[in-house]
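**Student:** My questions are about this predicted structure, shown below with the sequence.
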Amino acid sequence: MSTSDAPAPTGGDTSAAHPRFAEALRELGLDVEIRRFPEATRTAAEAAAALGCELGEIVKSLIFEADGVPVLVLMDGSSRVDMELVRQELGAAKVRRPGADVVREVTGYAIGGVPPFGHRTRTRVLADRGLLAHATVWAAAGTPYTVFPLDPRTLIGHAGGAVVDVREQAG
């Protein structure tokens, strides 16, 4: 599918986004295009296929727990998070993936729709440097049916993210 076959943009209309995320966009003064898909795109691969973009242009917003404290990691869709590098970056004894209930409690969103900002609670944010390799990245707009584009520096800035190297290396 080419990008021209992707769902039509809705311009500055944020009605397709999750209400909490739409409010976060308003508070930040961001006017972004929200795209809504007819079917859920719960994985980065599904979102990339629906948009007709590269997998690496999808932002995964992933919640981890470092010594029991939630942390958000922003990673490109073609890479995996190296939990040991996250542990070292945070100076934590242990980093783990929490259950879906914790993700929803911390962010206010279900897995598959977690945006990079506009969460229920403020968490520390680590953004993998690999996101900066793209002119535009696409992230969830609060639901598995919606995404929005933004340049990665602006996205990371609004998320309050520290740019780090936490990508799992091949091999």
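**Tutor:** Received, thanks.
**Student:** CA atoms for contacts and neighbours, from now on please.
**Tutor:** Fine.
**Student:** Check which helix or strand the residue nearest to the spatial centre of the chain maps to.
**Tutor:** Nearest to the mean C-alpha position of the chain, counting by C-alpha atoms, centre = their mean, stands residue 61 at 3.2 Å. Using DSSP states H and E, residue 61 sits within strand 59-66.
**Student:** Show me what that strand is packed against.
**Tutor:** For strand 59-66, the packing partners by 3 or more C-alpha pairs under 8 Å, 6 or more residues apart in numbering; DSSP states H and E come out as strand 69-76, strand 95-96, strand 137-140.
**Student:** Contacts for that strand, please.
**Tutor:** Under the contact criterion C-alpha atoms under 8 Å, 6 or more residues apart in numbering, strand 59-66 has outside partners 44, 70-77, 87, 90, 92-98, 103, 114-116, 131, 137-140.
**Student:** same thing but at 7 Å, please
**Tutor:** Contact partners of strand 59-66, identified using C-alpha atoms under 7 Å, 6 or more residues apart in numbering, comprise 44, 70-77, 87, 92, 94-98, 103, 114-116, 137-139.
**Student:** you'd agree residue 142 is up against residue 113?
**Tutor:** Yes. Residue 142 lies in contact with residue 113 (C-alpha atoms under 7 Å); the separation is 4.7 Å.
**Student:** Those two: which is more packed in?
**Tutor:** Neighbours were counted for residue 142 and for residue 113 using other C-alpha atoms under 10 Å; residue 142 has more, 29 against 25.
**Student:** What residues does that one make contact with?
**Tutor:** Counted by C-alpha under 7 Å, 6+ apart, residue 142 has contacts 17-18, 21, 109, 113-115.
**Student:** try it against this one:
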Amino acid sequence: MAALSPSAQRVQDLLDGFGHGHSVVEHEGSTRTSEDAANAVGCAVAQIAKSLIFRAKESGRPVLVVASGANRVDEKAVGRLIGEKIERADPDFAREATGFAIGGIPPIGHAVSPLVLIDADLMGLDAIWAAAGTPNAVFRLTPAELVAITGGRVEAIRKG
């Protein structure tokens, strides 16, 4: 088995600390989009737990929304849930806040501890896949494990 890239190894080290036996898998092709990731691992797009970084407008705090790959995020609902409006993070803010580049941001191990909201639609699934530090690395976990390792709040954040 090939060695993981440094960012993917960083995520694997964090996962090892949780003791659930998760393994980061790096693919030849991209897992940057939900569709790419679903094709790479052979699951439904809804099973991809995409990590989206927003910036709280007043406090400047990072907000991590972990959404089903099949859903669009209702940004106004997220703002109501956290008590302030949000804006999409630019690549520089995303990297500074998380320590990772957009397209490979995992739900854990961020440089600045974010507010975390988890899409309620993920909770009905047996298994989900999350990014693991690079645009071609993912790991499999359960929705309950996602809540446990992120400390996130499960909320209805789907648009429409």
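**Tutor:** Yep, it's here. All of these numbers come straight from a predicted model, not from anything done at the bench.
**Student:** still on that earlier bit, would you mind giving the contacts of residue 142 of structure 1 as a markdown table with distance to residue 168 of structure 1 added?
**Tutor:** As requested, the contacts of residue 142 of structure 1 are exported to a markdown table (distance: C-alpha to C-alpha, whole Å):
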| residue | distance to residue 168 of structure 1 |
| --- | --- |
| 17 | 31 |
| 18 | 31 |
| 21 | 29 |
| 109 | 26 |
| 113 | 23 |
| 114 | 21 |
| 115 | 22 |
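**Student:** ok, back up a step: kindly compare burial across the helices and strands packed on strand 59-66 of structure 1 and name the winner.
**Tutor:** Per residue and on average, the most neighbours among those fall to strand 137-140, with a mean of 28 (mean count of other C-alpha atoms under 10 Å).
**Student:** Would you check the span in structure 2 matched by that one?
**Tutor:** On structure 2, the counterpart of strand 137-140 of structure 1 by TM-score structural alignment is residues 128-131.
**Student:** can you check stretch 36-43 of structure 1 too?
**Tutor:** By TM-score structural alignment, stretch 36-43 of structure 1 lines up with residues 26-33 in structure 2.
**Student:** Alignment lookup: residue 78 of structure 1 to structure 2.
**Tutor:** In structure 2, residue 78 of structure 1 lands on residue 70 (TM-score structural alignment).
**Student:** For its match, which non-adjacent residue is closest in space?
**Tutor:** residue 46 (4.6 Å; C-alpha to C-alpha, 6 or more residues apart in numbering).
**Student:** Counterpart of that neighbour over in structure 1?
**Tutor:** Match for residue 46 of structure 2 (TM-score structural alignment): residue 56.
**Student:** So that match lies in a helix, does it not?
**Tutor:** Yes. If the criterion is DSSP: H, G, I helix; E, B strand; the rest coil, then residue 56 of structure 1 is within a helix.
**Student:** tell me the contacts of it?
**Tutor:** 76-78.
**Student:** hang on, the earlier thing: name the SS class of the match of residue 78 of structure 1, please.
**Tutor:** coil.
**Student:** what separates it from residue 48 of structure 2, distance-wise?
**Tutor:** 8 Å (C-alpha to C-alpha, to the nearest Å).
**Student:** More neighbours: these two, which one.
**Tutor:** Comparing residue 70 of structure 2 with residue 48 by neighbour count (other C-alpha under 10 Å), the higher total belongs to residue 48, at 30 against 18.
**Student:** longest helix in structure 1, by residue count?
**Tutor:** Counting by DSSP state H, the longest helix found in structure 1 is helix 19-28.
**Student:** for structure 1, what spans make up the strands?
**Tutor:** Counting by DSSP state E, structure 1 has strands at residues 35-36, 59-66, 69-76, 95-96, 124-128, 137-140, 146-150, 161-164.
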